[in-house]
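Student: I would like the atomic coordinates for the input below:
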Amino acid sequence: MRTTDLSELAAFDAVARHRSFRRASEERGVTASAISHAVSNLEARVGIRLLNRTTRSVSLTDAGAMLLAQLSPAFGEIGSALDALNRFRDTPFGKVRINVPSSAALFVFGPVMAPLLERNPNLELEIVATDRLVDIVAEGFDAGIRLGESLREGMTAVRIRPSARLIVVGSPTYFERQPQPRTPAELEDHVCIRNIYPNGTAYPWEFVRAGKTTQFEPSGPLSLDDHELMVTAALSGHALAYVWEDRARPHIENGRLIECLVPWRAPEEWLYLYYPARKYISAGLRAVIEALRV
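Tutor: As a prediction, this is how the structure comes out:
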């Protein structure tokens, strides 16, 4: 097979996995038109349509699905073979793409980015921070990070630093108007920010005391999916916020925020880096895991 043929197959593989020419072009580091041209050349060469294209979507034909099923393991083996060359280098080489929640990105990667890249000068680290739920395989990530160990089948999870805890905070200005709540039930008398995922789904505030878990679902006028905005809203004196302790801690220490319901604090939870279970992971991803592992 000629190099151009392999390039066309790689372009098709990327489009088929992402169901998107744009995302495929981002992964391959070329323009979307170049990807489209490569796939069209492949279809012309084999004489069969592999993709159904509309202005809004890309889907596989039956022939395209069959080709993808056979190509994916082959490209996986090629990637593993190339990555195995890292053992002949002093440090890992190549790009590692990681998805991480926006609310946790600073605390996970802030302390390790510079040392990791200094130790591995041939490593290229691409971190995409979003609280949107992401299919790391479909979107071309090597790994993802999220709270909790429960993952879909076929994923391996590694516990990483730091642990995380959610706490309730409000400003001194707010508590001049309202007494601090003493129990989660008293939050009903307060203005509380609704925590939501990017898709708009709200999640409750959770508390634990004496082994008993209690949940509270705010119904306030403000719904946010970004913890930095939640902290800002709390600082303004508008409402109470349920945020990552690490985000609020500097403001608690300088007196601009007050933590309440301390006896009801939920226990610390661990973050996990997860990736598709397979026999061989890249040396670059292995270096990232070792930098983050507990």
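
Student: switch to C-alpha atoms for all contacts and neighbour counts from now on
Tutor: Will do.

Student: residue contacts, the closest residue to residue 60 other than its chain neighbours?
Tutor: Closest residue in space to residue 60, ignoring its immediate chain neighbours: residue 51 at 4.7 Å, by Cα to Cα, 6 or more residues apart in numbering. By Cα atoms under 8 Å, 6 or more residues apart in numbering, residue 51 lies in contact with 16, 58-61, 64.

Student: And residue 51, how far from residue 22?
Tutor: As judged by Cα to Cα, to the nearest Å, residue 51 and residue 22 stand 15 Å apart.

Student: residues near residue 82, how many?
Tutor: 10 (other Cα atoms under 10 Å).

Student: Quick check: which element contains it?
Tutor: Using DSSP states H and E, the element containing residue 82 is helix 62-83.

Student: helix or strand right after that helix?
Tutor: strand 94-100.

Student: so what does that following strand touch, helix or strand wise?
Tutor: Here strand 94-100 touches strand 123-129, strand 143-147, helix 283-292, going by 3 or more Cα pairs under 8 Å, 6 or more residues apart in numbering; DSSP states H and E.

Student: buried residues in that strand?
Tutor: 96-100 (16 or more other Cα atoms under 10 Å).

Student: Report the next helix or strand after it in sequence order.
Tutor: helix 102-109.

Student: Compute the inter-axis angle for that next one and strand 123-129.
Tutor: Helix 102-109 and strand 123-129 meet at an angle of 150 degrees, taking axes from the mean of the first three to the mean of the last three Cα atoms, to 10 degrees as the criterion.

Student: And the helix or strand following helix 102-109, what's buried?
Tutor: Counting by DSSP H and E, the element after helix 102-109 in chain order, helix or strand, is helix 113-119. Neighbour-count burial for helix 113-119, counted by 16+ other Cα under 10 Å, picks out residue 116.

Student: So which elements touch helix 113-119?
Tutor: Packed next to helix 113-119, using 3+ Cα pairs under 8 Å, 6+ apart, are helix 283-292.

Student: mind running it again at 10 Å?
Tutor: Here helix 113-119 touches strand 123-129, helix 283-292, going by 3 or more Cα pairs under 10 Å, 6 or more residues apart in numbering; DSSP states H and E.

Student: need these in JSON lines with mean neighbour count and distance to residue 73, can you?
Tutor: As requested, these are exported to JSON lines (neighbours: other Cα atoms under 10 Å; distance: least, Cα to Cα, whole Å):
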{"stretch": "strand 123-129", "mean neighbour count": "16", "distance to residue 73": "24"}
{"stretch": "helix 283-292", "mean neighbour count": "18", "distance to residue 73": "19"}
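
Student: Now the second one, please; I'll put the structures next to each other:
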Amino acid sequence: MGTWDPGILGRVRIDPNRPSPARVYDAFLGGTHNFAVDRSVASRIVELVPEMGALARANRAFLRRVVRWAVARGVRQFIDLGSGIPAEGNVHEVALAADPAVRVAYVDVDPTAVLYARHLLTDEPHTVVVQGDLRDARSVLNDPDLLTLIDLGRPVGILMFAVLHFIPDGPVLDALLRDYREAVAPGSVMAVSHASGGLHPDAMARVADLYSRTGTPFVPRDQARLAALFDGWELVEPGVVHGADWHPEPADEPLDVAAASLMLAGVGLRP
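Tutor: As a prediction, the model looks like this:
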């Protein structure tokens, strides 16, 4: 990937005084593509849930395992929804290491994330970066840039990592899940990681309150509620589990029980 040039921030309208979930997550990962307001929110969340940094890294590890698993099953294209700010071990890096023919579309509504991604992925011909709202699946899937790279008539990996917990229950969530499912070919994969109250329900409730005061809803869900989001998909064994327990690998960073309980994950196959 290319080298980051801070000067390109002046090319788009970005409010450095309003926290962004993408930039807060970047702060959890120890990234530098965030502002003081994002680091302040991240620090307050870590005070409530000290395991958050380890949890963010575990989420990235789950992403890598899912991508390798999907490529091994024959999936050669991915749509990463709510992709956030590029970090080490991105989808295309993992996928292309397994098969150089893989294509990846990154989609995010946050202009900061899109700006960084487009700059850093300029020299990656097998990727495209789309600014779009994952809640409007039809608009995302009909984006002309996405369609230059992704063939919806063939199996695709729909990836939603640490993003659905920012969408409350209701018709918007129901519609987006239905639209993505109906748009992709049989043999496609949907992978989701999601915040859970786990062993810290009171702390996660305070995290939800903190996000709400920044204008962003935050809805942790339990195992049953997350499993329900896979309606129309065939859940892959072992089903909806703690993210660290989904096909773990020896090199994964170990998580204690309390940290592991805060993230649920699942993968579904489109029949």
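
Student: After superposition, what is the TM-score?
Tutor: Remark: TM-score between the superposed chains equals 0.25 [TM-score structural alignment, normalised by the length of structure 2]; 122 aligned residues with a Cα RMSD of 6.5 Å.

Student: which one among the contacts of residue 51 of structure 1 gets closest to residue 284 of structure 1?
Tutor: Ranked by distance to residue 284 of structure 1 (Cα to Cα), these are led by residue 16 at 25.0 Å.

Student: Quick check: which element contains the closest one?
Tutor: Secondary structure (DSSP H and E) places residue 16 of structure 1 in helix 3-18.

Student: buried sites along the helix or strand immediately after that helix in the chain?
Tutor: Using DSSP H and E, the helix or strand that follows helix 3-18 of structure 1 in sequence is helix 21-28. Neighbour-count burial for helix 21-28 of structure 1, counted by 16+ other Cα under 10 Å, picks out 21-25, 27.

Student: And stretch 257-268 of structure 2, by the same measure?
Tutor: Residues of stretch 257-268 of structure 2 classed as buried: 259-268 (neighbour count, 16+ other Cα under 10 Å).

Student: quick one: residue 77 of structure 2 from residue 69 of structure 2, how far?
Tutor: 13 Å.

Student: More neighbours: which of these two?
Tutor: Taking other Cα under 10 Å, residue 77 of structure 2 and residue 69 do not tie; residue 77 has more neighbours (28 against 15).

Student: For that one, which non-adjacent residue is closest in space?
Tutor: Using Cα to Cα, 6+ apart, the nearest residue to residue 77 of structure 2 is residue 103, at 4.7 Å.

Student: In this structure that neighbour contacts residue 71, no?
Tutor: No - shown here, residue 103 of structure 2 and residue 71 do not form a contact pair, counting by Cα atoms under 10 Å, at 11.0 Å.

Student: Compare the two and say which one has the larger neighbour count.
Tutor: Between residue 103 of structure 2 and residue 71, counting by other Cα under 10 Å, residue 103 is the more crowded of the two (24 against 19).

Student: Tell me the residues that contact both of residue 77 and residue 69 of structure 2, please.
Tutor: Common neighbours of residue 77 of structure 2 and residue 69, using Cα atoms under 10 Å, 6 or more residues apart in numbering, are residue 95.

Student: Who are the contact partners of residue 11 of structure 1?
Tutor: So residue 11 of structure 1 contacts 5, 21, 24-25, 27-28, 30, 34-39, 42 (Cα under 10 Å, 6+ apart).

Student: again, only this time at 8 Å
Tutor: 24, 28, 35, 38-39.

Student: Any idea how many residues pack against residue 210 of structure 2?
Tutor: Around residue 210 of structure 2 there are 17 residues (other Cα under 10 Å).

Student: What of residue 21 of structure 2?
Tutor: 20.

Student: for the one 4 residues further on, same thing?
Tutor: Per other Cα under 10 Å, the neighbour tally for residue 25 of structure 2 reads 23.

Student: can I assume it is in contact with residue 56?
Tutor: Yes - counting by Cα atoms under 8 Å, residue 56 is a contact partner of residue 25 of structure 2 at 7.5 Å.

Student: now for the strand or helix carrying residue 167 of structure 1, which elements pack on it?
Tutor: Assigned by DSSP H and E, residue 167 of structure 1 belongs to strand 166-170. Applying 3+ Cα pairs under 8 Å, 6+ apart, we find strand 166-170 of structure 1 packed against helix 227-235, strand 241-244, helix 245-253, strand 258-260.

Student: If we use 10 Å, what do you get?
Tutor: Strand 166-170 of structure 1 packs on strand 205-209, helix 227-235, strand 241-244, helix 245-253, strand 258-260, going by 3+ Cα pairs under 10 Å, 6+ apart.

Student: relative to helix 245-253, how tilted is that strand?
Tutor: Going by the same axes, to 10 degrees, strand 166-170 of structure 1 makes 30 degrees with helix 245-253.

Student: which of the residues in strand 166-170 of structure 1 are buried?
Tutor: In strand 166-170 of structure 1, counting by 16+ other Cα under 10 Å, buried: 166-170.

Student: With stretch 91-100 of structure 2 instead?
Tutor: Buried, per 16+ other Cα under 10 Å, within stretch 91-100 of structure 2: 91-96, 98-99.

Student: want to try CSV for those, with distance to residue 179 of structure 2 and secondary structure as columns?
Tutor: Shown next, in CSV, are the buried residues of stretch 91-100 of structure 2 (distance: Cα to Cα, whole Å; DSSP: H, G, I helix; E, B strand; the rest coil):
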residue, distance to residue 179 of structure 2, secondary structure
91, 22, helix
92, 24, helix
93, 28, helix
94, 27, helix
95, 25, helix
96, 27, helix
98, 29, helix
99, 28, coil
